[in-house]
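Student: Sequence first, then the predicted structure:
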Amino acid sequence: MSTNIGFIYAHPDDETFLSACLIKSLADNGERPVLLLATRGDAGKKNGDVAHLTNDELAAMRTEEMDTAARILGLNHVEHLGYPDGKLNMMDQEKFVDEVVSFINRHELKIVFTFPEDGGNFHPDHMTISKITAEAVHSGRCPSVQKMYYSISDTLRAQGRTPSVHIDTRPSWELKAAALKAHQSQIFAIARYFGDLSACPENRRYESFVLAWERGTLWPVKQERSIMADLL
């Protein structure tokens, strides 16, 4: 029986930067990975040759790019909330939490992945979607959820947090590179992080995640062979 697993991020391409190989491995194993994006990335005009586009035109382009990446990664479903890029912390936070709760419950998610509290790089949108997702999971309104993971960050490491799960991207680098290339409008940002995509950069080799919450317990300390470990 397959397990519904949700990835909740801010922009198209976040899913590939942080978790492409994890998503693909889940899909290949018969699980049902789904993705919720808070924005369509309509403000990301400095990361490719797209400065001439309007926000609506860029949003449409990035939605198509996301569809292509989703097919590469094997995502079962992609949903966009359509909030304005760069302004998540200005939105009605109560309504925002309600929408994330609704997504989690519609898909009966058992496991949720999102950004860490610092957003990984202190991007306000990343920090906001982390906060909103955590509030949804901690609210008690999502009874299907058993685990929530954060992607690793320097802040978490400084706090003494260690990843519960590591995914080595080197064996599947061609897959991850193809999904990154699908987000062509953001190619400048992709190059800053991953180079020309001809080979897996050593400093970006692993997709690593910290178990932040498990059935009511914050920060359980454990190493896991699989995110599916200890599910009820």
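Tutor: Done, it's in.

Student: drop to CA atoms for contacts and neighbour counts, all remaining ones
Tutor: Will do.

Student: Wait, L81 touches L35, no?
Tutor: No - the pair L81 / L35 is not scored as a contact, 11.0 Å apart, by C-alpha atoms under 8 Å.

Student: Compare those two (neighbour count), which wins?
Tutor: Neighbours per residue (other C-alpha atoms under 10 Å) separate L81 from L35, with L35 holding more: 23 against 15.

Student: count of neighbours near H123?
Tutor: Counted by other C-alpha under 10 Å, the residues lying close to H123 total 12.

Student: Check the one 3 residues further on too.
Tutor: By the measure other C-alpha under 10 Å, the count of residues near H126 is 25.

Student: Equivalent analysis for M91, please.
Tutor: M91 has 12 nearby residues by other C-alpha under 10 Å.

Student: How many residues are close by the closest residue to S198 other than its chain neighbours?
Tutor: Closest residue to S198 apart from its sequence neighbours, by C-alpha to C-alpha, 6 or more residues apart in numbering: A177 at 8.0 Å. Residues lying near A177 (other C-alpha under 10 Å) number 21.

Student: how about stretch 128-137: buried residues?
Tutor: Using 16 or more other C-alpha atoms under 10 Å as the test for burial, stretch 128-137 gives T128, I129, S130, K131, I132, T133, A134, E135, A136, V137.

Student: Among the residues you listed, which ones are in strands?
Tutor: Assignment to strands by DSSP state E places none of the buried residues of stretch 128-137 there.

Student: need those in TSV with distance to V101, can you?
Tutor: As requested, these are exported to TSV (distance: C-alpha to C-alpha, whole Å):
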residue	distance to V101
T128	15
I129	12
S130	13
K131	13
I132	9
T133	8
A134	10
E135	9
A136	5
V137	8
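
Student: Contact partners for K181?
Tutor: I187 (C-alpha atoms under 8 Å, 6 or more residues apart in numbering).

Student: and it, that one's in a strand?
Tutor: No - applying DSSP: H, G, I helix; E, B strand; the rest coil, one finds K181 to be helix, outside a strand.

Student: adding another structure so you can compare the two:
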Amino acid sequence: MKKRYILFIYAHPDDETFASGITISKYSQDKNTHSHLLCATRGQAGKAGDPPICSVEELPQQRESELRMAASILGLASVDLLDYEDKHLGEVPSTELVHHIHAAIEKFQPEVVVTFAPHGISGHPDHRAISAATTQAIHTLPKDTSVRKLYYATRASNSTFGAIQPPFSDPIESITTEIAGPEYRPQVAEALRAHRTQHLSVERVFPGVTTGEYASVPPLNQYILAWTNLADYKITGKEDDFFYGIK
């Protein structure tokens, strides 16, 4: 069977688990599917934990280590980091970010690319910036690109994001794709715990996870199909597979 590739493009360590943990875990079980992550920063503007797990100076290296542990738990095939400054991604020239994204697409040859919805779910400016750059990159790819679909990670307005209502969401009618995998909730919880410095955020959004529980982890991830170059592609109901319609 032909190998299939997904490229997740996010801003910070832990975005991958918060937004797409179920999805990555599910596709990692398919030996013919390989998921890769391009992460734009090392999350150096985040907290070091309470009490602190490391110094402020050590935080970028610590968060990278946590990301690689979480990636291993989820089953990501690789993690590439761009090393931009956390909270300053919007100041990076868009052409520069697009260049890096094009290079990652050339490297991994994904059929599917996933990033944040334009609002970034939390509204974080880095989330918005990486969404905008990824969208621009997709729309400026050559005609012979491997990419067939671009998805935006989001949450439906009629549901919560773990235990909270996210600042930004989309109407359930706008959700085109739901990747469900309730059996992977313990795996996602373990990946969330790997982000040790971010335990306050993890516990706020997913209560109980830091103490070994996983009931607050949603059983599915939700997406909007933002772009496709598949001719005459139509969705009936909601997709349950990124590769639906790709031959």
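Tutor: Perfect, thanks for sending it. All values derive from a computational prediction rather than experimental measurement.

Student: Fetch the TM-score of the aligned pair.
Tutor: The TM-score (TM-score structural alignment, normalised by the length of the first structure) is 0.90; 228 aligned residues with a C-alpha RMSD of 2.2 Å.

Student: hang on, the earlier thing: just the buried residues of stretch 128-137 of the first structure now: which is nearest I187 of the first structure?
Tutor: Nearest to I187 of the first structure out of these is I129 (C-alpha to C-alpha; 23.1 Å).

Student: got the residue ranges for the strands in the first structure?
Tutor: Along the first structure, the stretches classed as strands by DSSP E are 4-9, 32-39, 77-83, 111-114, 147-151, 165-168, 206-214, 217-218.

Student: mean shift of the first one relative to the second structure?
Tutor: By mean C-alpha distance after the TM-score superposition for the first structure, the fitted strand 4-9 of the first structure averages 0.5 Å away from its aligned residues in the second structure.

Student: Check which residues of that strand are buried.
Tutor: For strand 4-9 of the first structure, using 16+ other C-alpha under 10 Å, the buried residues are N4, I5, G6, F7, I8, Y9.

Student: Same list (these) but as TSV, adding distance to V221 of the first structure.
Tutor: As requested, the buried residues of strand 4-9 of the first structure are arranged in TSV below (distance: C-alpha to C-alpha, whole Å):
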residue	distance to V221 of the first structure
N4	24
I5	21
G6	22
F7	22
I8	23
Y9	24
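
Student: Which two of these have the greatest separation?
Tutor: Farthest-apart pair in these is N4 and Y9; separation 16.4 Å (C-alpha to C-alpha).

Student: Measure how buried the residue nearest to L218 of the first structure when sequence neighbours are not counted is and give me the count.
Tutor: Spatial nearest neighbour of L218 of the first structure, chain neighbours left out: A212 (5.7 Å); criterion: C-alpha to C-alpha, 6+ apart. When neighbours are defined as other C-alpha under 10 Å, A212 of the first structure has 21 of them.

Student: rewinding a little: in the second structure, what residue corresponds to the residue nearest to S198 of the first structure?
Tutor: Using TM-score structural alignment, the equivalent of A177 of the first structure in the second structure is A189.

Student: again with K95 of the first structure
Tutor: That one, K95 of the first structure, aligns with E96 by TM-score structural alignment.

Student: roughly how far apart are that match and P186 of the second structure?
Tutor: In this view, E96 of the second structure and P186 of the second structure are 38 Å apart by C-alpha to C-alpha, to the nearest Å.

Student: Of these two, give the one with the bigger neighbour count.
Tutor: P186 (17 against 11).

Student: Which residue is the nearest non-sequential neighbour of the more buried one?
Tutor: Y214 (5.7 Å).

Student: Kindly report the same for P13 of the second structure.
Tutor: L67 (5.3 Å).

Student: Might you report the residue contacts of the one you found?
Tutor: Contacts of L67 of the second structure were listed using C-alpha under 8 Å, 6+ apart, and they are P13, D14, A194, H195.

Student: Please apply the same query to A51 of the first structure.
Tutor: K45.

Student: The one 4 residues further on too?
Tutor: In this structure, N55 of the first structure makes contact with D42, A43, judged by C-alpha under 8 Å, 6+ apart.

Student: how about 6 Å then?
Tutor: By C-alpha atoms under 6 Å, 6 or more residues apart in numbering, the residues touching N55 of the first structure are D42.

Student: which residue lines up with the residue nearest to P186 of the second structure in the first structure?
Tutor: Y214 of the second structure maps onto A199 of the first structure when the alignment is built from TM-score structural alignment.

Student: and the gap between its match and A229 of the first structure?
Tutor: A199 of the first structure sits 31 Å away from A229 of the first structure, going by C-alpha to C-alpha.

Student: These two: which has the busier surroundings?
Tutor: Remark: of A199 of the first structure and A229, A199 carries more neighbours, 13 against 9, as counted by other C-alpha under 10 Å.

Student: Now do the buried residues in the lengthiest helix in the first structure.
Tutor: The residue-count maximum for a helix in the first structure (DSSP state H) belongs to helix 55-73. By neighbour count on 16+ other C-alpha under 10 Å, the buried set for helix 55-73 of the first structure is 55, 58-59, 61-63, 65-70, 72-73.

Student: try stretch 164-181 of the first structure
Tutor: Buried, per 16+ other C-alpha under 10 Å, within stretch 164-181 of the first structure: 164-167, 169-170, 173, 175-181.

Student: quick one: M1 of the first structure from S208 of the first structure, how far?
Tutor: Using C-alpha to C-alpha, M1 of the first structure is found at 26 Å from S208 of the first structure.

Student: Compare the two and say which is more crowded by neighbours.
Tutor: Of the pair M1 of the first structure and S208, S208 is the one with more neighbours under other C-alpha under 10 Å, namely 21 against 5.

Student: S164 is in contact with the more buried one, correct?
Tutor: No - between S208 of the first structure and S164 there is no contact under C-alpha atoms under 6 Å: 7.6 Å.
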